[in-house]
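**Q** take this sequence and fold it.
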Amino acid sequence: MRFTNAPARRSGVALSCGTIIVNPSRQILLCHATGLHCWDIPKGVRHDDETPLEAARRELQEETGLAFGQQLFEDLGCFSFQPEKALYLFKLRSPSALRSLAHLRCTSYFVDRATGRPMPEMDDFRWASRSDITTLCPVPLARRLLALSW
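**A** Next up is the predicted model:
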C-alpha cells in the first residue's frame, strides 16, 4: 500500500505525468477519483528522481494495476494545465485484453479525513468517448484532452 506525498515542485510548478489509454473504439480510460464527482486519467506528480515517462508508468501502475513496456508509450509532450501545475502526457493504444476493466485496482491510498481509514485514490474505471469528457472530467483536464487527437 502506497500513500501519496506532497507534490515535488520545481520553480513553483509541479509536473503531473499521465497516460491516455485509447481503445479500438477511440474511447479513453478514465478513473473515478474516490470521494469526488469527477473522473480523471491515470496521472500524478513526478518525483524528483523520475523522468516524465517513469512517472507516468508508475502512476498508471499505482492507479490501475496496469504495466506496459516503455516502447508502447507515445510522447505527446508537456502542456500548461493549472496555474501551479504542468501536465506531461503520453498515449498508449489499448491491447485487446483490456476490453474488461473488472481486474483494474488502485494501490495508491490516502487517509480519509472523516474516518481515518485508508482509501484508494481511484475507485472505479470506465471507457469514455469524446462526447463524455466534458461531463465527466474537470474543466482544465477536459479542455486538454479534447484538444488532442485520439
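**Q** make it CA atoms for all contacts and neighbour counts henceforth
**A** Will do.
**Q** now for the residue nearest to the spatial centre of the chain: which residues touch it?
**A** Closest residue to the average C-alpha location of the chain: residue 42 at 1.6 Å, with Cα atoms, centre = their mean. Neighbouring residues of residue 42 by Cα atoms under 8 Å, 6 or more residues apart in numbering: 18, 19, 20, 30, 31, 56, 59, 60, 63, 64.
**Q** tell me which of the residues you listed is nearest to residue 127?
**A** Closest approach between the contacts of residue 42 and residue 127, by Cα to Cα: residue 30, at 6.1 Å.
**Q** assumed the closest one was part of a strand.
**A** Yes. Per DSSP: H, G, I helix; E, B strand; the rest coil, residue 30 lies within a strand segment.
**Q** would you agree residue 29 is in contact with residue 22?
**A** Yes. Using Cα atoms under 8 Å, residue 29 makes contact with residue 22 at a distance of 6.7 Å.
**Q** what helix or strand does the closest residue to residue 120 other than its chain neighbours sit in?
**A** Closest residue to residue 120 apart from its sequence neighbours, by Cα to Cα, 6 or more residues apart in numbering: residue 109 at 4.3 Å. Residue 109 belongs to strand 108-111 when assigned by DSSP states H and E.
**Q** okay, now the residue nearest to residue 120: neighbour count?
**A** If you count neighbours by other Cα atoms under 10 Å, residue 109 ends up with 19.
**Q** hmm, residue 117 and it touching each other?
**A** No. Assessed by Cα under 8 Å, residue 109 is found out of contact with residue 117, at 9.6 Å.
**Q** for stretch 67-83, buried residues please.
**A** Of all the residues in stretch 67-83, those buried under the rule 16 or more other Cα atoms under 10 Å are 73, 81.
**Q** how long is it end to end?
**A** Criterion Cα to Cα, to the nearest Å; first-to-last residue distance in stretch 67-83 is 31 Å.
**Q** please give me the structure for this one as well, since I'd like to look at both together:
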Amino acid sequence: MSVHSAGIILYRFIESKLQVMLVHLGGPFWAKKDDGAWSIPKGIYEKDEDPLAAAKREFREETGREVDGMFIDLGEVKQPSRKIVHAWALKHDFDTSKIVSNLFRLEWPPKSGSIQQFPEADRAQWFEVQEAREKILRGQRTFLERLIVQLGYTPENAGASHYFE
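**A** Down below sits the predicted model:
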C-alpha cells in the first residue's frame, strides 16, 4: 500500500521573475544540508481525507499560517521513496521570517536514549525558480516544471513586466 502525501507550493512574481516558497527540512539529518534539502510544505493524509484539505492542514502545521485562494492542481508524483505526493500551487505572498512549524520527536544522538524535539521545517525561503530546482528535493522537481508549464512562464517572457503582474 502506498503512502500518500499532499502539499502546497506558493509562488509569486518579483520584477516579473517567478519565485517559489520552499521550507528547509528540520532535524539533525538535514541541518547542514542545503541543495536538495528543501521541500514544499506537505504531509501524509489518510485515504478517506480530501487531499487539498490535507495539503492546507499540512501547510498550516509546517508554517503556522493558513492559505486559501485559487489553487492550481499540479497532480501527483511518485517519489523515490515510493510515496505519492499530490501538490497544488497558489499565488500568494508570504513572510518567510514568521514561520512556526510543528515539532517531531527523535532519539538524538542515535542510540543515546535521549529524545529531542525538532521542527519539521526549520525555515522558509523564496527562491527564483532556477535556484529552486537545485534546492528542492529531487523527487519534487516535477512540481516546479508543471508549475512553469501551467503559468506559461519562460525566462524570455520574464522580462516583460506586464506579463505576470
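**Q** the longest helix along structure 2 against structure 1, how far on average?
**A** For structure 2, the helix that runs over the most residues, judged by DSSP state H, is helix 51-63. In this overlay with structure 1, the average offset of helix 51-63 of structure 2 from its partner residues is 0.5 Å by mean Cα distance after the TM-score superposition for structure 1.
**Q** show me what that helix is packed up against.
**A** Applying 3 or more Cα pairs under 8 Å, 6 or more residues apart in numbering; DSSP states H and E, one finds that helix 51-63 of structure 2 makes contact with strand 4-14, strand 42-44, strand 84-91.
**Q** and the angle from it to strand 103-107?
**A** Here the directions of helix 51-63 of structure 2 and strand 103-107 differ by 70 degrees (axes from the mean of the first three to the mean of the last three Cα atoms, to 10 degrees).
**Q** after helix 51-63 of structure 2, which helix or strand is next?
**A** strand 72-78.
**Q** residues in structure 1 aligned with that next one?
**A** Counting by TM-score structural alignment, strand 72-78 of structure 2 pairs with residues 74-80 of structure 1.
**Q** report the distance from the matching stretch to the chain centre.
**A** 13 Å (Cα atoms, centre = their mean, to the nearest Å).
**Q** distance from that stretch to structure 2 after superposition?
**A** Relative to structure 2, stretch 74-80 of structure 1 is 2.5 Å off (mean Cα distance after the TM-score superposition for structure 1).
**Q** what's around the nearest residue to residue 83 of structure 2 once chain neighbours are set aside, how many residues?
**A** Beyond its immediate neighbours in the sequence, the residue positioned closest to residue 83 of structure 2 (Cα to Cα, 6+ apart) is residue 3, lying 5.0 Å away. Neighbour count of residue 3 of structure 2, defined by other Cα under 10 Å: 14.
**Q** distance of residue 3 of structure 2 from residue 155 of structure 2?
**A** 35 Å.
**Q** residue 134 of structure 1: neighbour count?
**A** 15.
**Q** in structure 2, what residue corresponds to it?
**A** With TM-score structural alignment as the criterion, residue 134 of structure 1 lines up with residue 133 in structure 2.
**Q** ok, that match - contacts?
**A** By Cα under 8 Å, 6+ apart, the contact list for residue 133 of structure 2 reads 141, 144.
**Q** the helix or strand it falls within vs structure 1, mean deviation?
**A** For residue 133 of structure 2, the element it lies in under DSSP H and E is helix 129-135. Superposed on structure 1, helix 129-135 of structure 2 shows a mean distance to its aligned partners of 1.8 Å (mean Cα distance after the TM-score superposition for structure 1).
**Q** list the buried residues for that helix?
**A** Quick answer for helix 129-135 of structure 2 (16+ other Cα under 10 Å): 129, 132, 133, 134, 135.
**Q** what of stretch 139-147 of structure 1?
**A** Residues 141, 142, 145 are the ones in stretch 139-147 of structure 1 that count as buried (16+ other Cα under 10 Å).
**Q** so the first one touches residue 82, yeah?
**A** No. In terms of Cα under 8 Å, residue 141 of structure 1 does not count as a neighbour of residue 82; the distance is 9.2 Å.
**Q** overlap in contacts of those two?
**A** With Cα under 8 Å, 6+ apart, residue 141 of structure 1 and residue 82 have no common neighbours.
**Q** tell me if residue 143 of structure 1 really is in a helix.
**A** Yes. Counting by three-state DSSP, residue 143 of structure 1 falls inside a helix.
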